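# would you be able to build a 3D model of this:
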Amino acid sequence: MIQLPCPWCGPRNVTEFSHEGEPATRPDPGTATPEQWRGYLYFRRNARGWTEETWYHSAGCRRFFRLRRDTVSNTALPAGERAEGSA
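Below is the predicted model of the structure:
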């Protein structure tokens, strides 16, 4: 079972959350090209190792928050914390 650390509710089962993906900067609607919109909407790094992600606690406090997650081991930490031995 994977547990995620909700900043407001504490550790909860991952089934209570929805994954919103890696944070991305939204392009300016007035000046963005179609290629920039495609990149924003569809392309993510999908990196192996530690990454920052946005999650939504849909079955709890109904808030968005960010956390750091190791995509190999599924270890999750609050966004500001670092795991031992991680960059």
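
# all contacts plus neighbour counts: C-alpha atoms, from now on.
OK.

# which parts of this protein are helices?
Using DSSP state H, the helices of the chain run over 34-42.

# what's the local residue count around Arg12?
17 (other CA atoms under 10 Å).

# next, the second sequence, to be compared with the first:
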Amino acid sequence: MRIDCPCCGPRALSEFSYGGDATLVRPDLAVNEAAPFAAFVYDRANPRGPHEELWHHIGGCRHWLKVRRDTATHEILSVEPAGRAAQLAAAVPGRGA
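The predicted structure is shown next:
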């Protein structure tokens, strides 16, 4: 499997580290209940088909990427910067949405 890094171009999977599910939303910590946070940390779906994941390009530019991948075929459907890198890319004329 190869991931097409927006900064470095196509690279081997061995240059990346899996960072988890990109669709998770952290619960509000102001709510004083353990159950929602425990579910956030431990409960995971195992989807079949297209899924958004976080990958860290540890062997290259070190950016975090949001990768949409089909979990059944391992086909990479899209790759985009995640977090601060996405904010910086959006600020560049012609690269934002």
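
# OK, contacts around Asp4 of structure 2?
Pro10, Arg11, Val79 (CA atoms under 8 Å, 6 or more residues apart in numbering).

# try 10 Å
Going by CA atoms under 10 Å, 6 or more residues apart in numbering, Asp4 of structure 2 touches Pro10, Arg11, Ala12, Leu13, Leu65, Val67, Ile76, Ser78, Val79, Glu80.

# report the buried members of these.
Neighbour-count burial (16 or more other CA atoms under 10 Å) is assigned, among those, to Arg11, Leu65, Val67, Ile76, Val79, Glu80.

# reformat the contacts of Asp4 of structure 2 as TSV; add distance to Val31 of structure 2.
Shown next, in TSV, are those (distance: CA to CA, whole Å):
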residue	distance to Val31 of structure 2
Pro10	43
Arg11	42
Ala12	42
Leu13	39
Leu65	30
Val67	31
Ile76	37
Ser78	35
Val79	34
Glu80	32
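
# circling back to that earlier point, could you export the buried ones among the contacts of Asp4 of structure 2 as JSON lines, including distance to Leu24 of structure 2?
What follows is the buried ones among the contacts of Asp4 of structure 2, written out as JSON lines (distance: CA to CA, whole Å):
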{"residue": "Arg11", "distance to Leu24 of structure 2": "26"}
{"residue": "Leu65", "distance to Leu24 of structure 2": "15"}
{"residue": "Val67", "distance to Leu24 of structure 2": "14"}
{"residue": "Ile76", "distance to Leu24 of structure 2": "20"}
{"residue": "Val79", "distance to Leu24 of structure 2": "18"}
{"residue": "Glu80", "distance to Leu24 of structure 2": "17"}
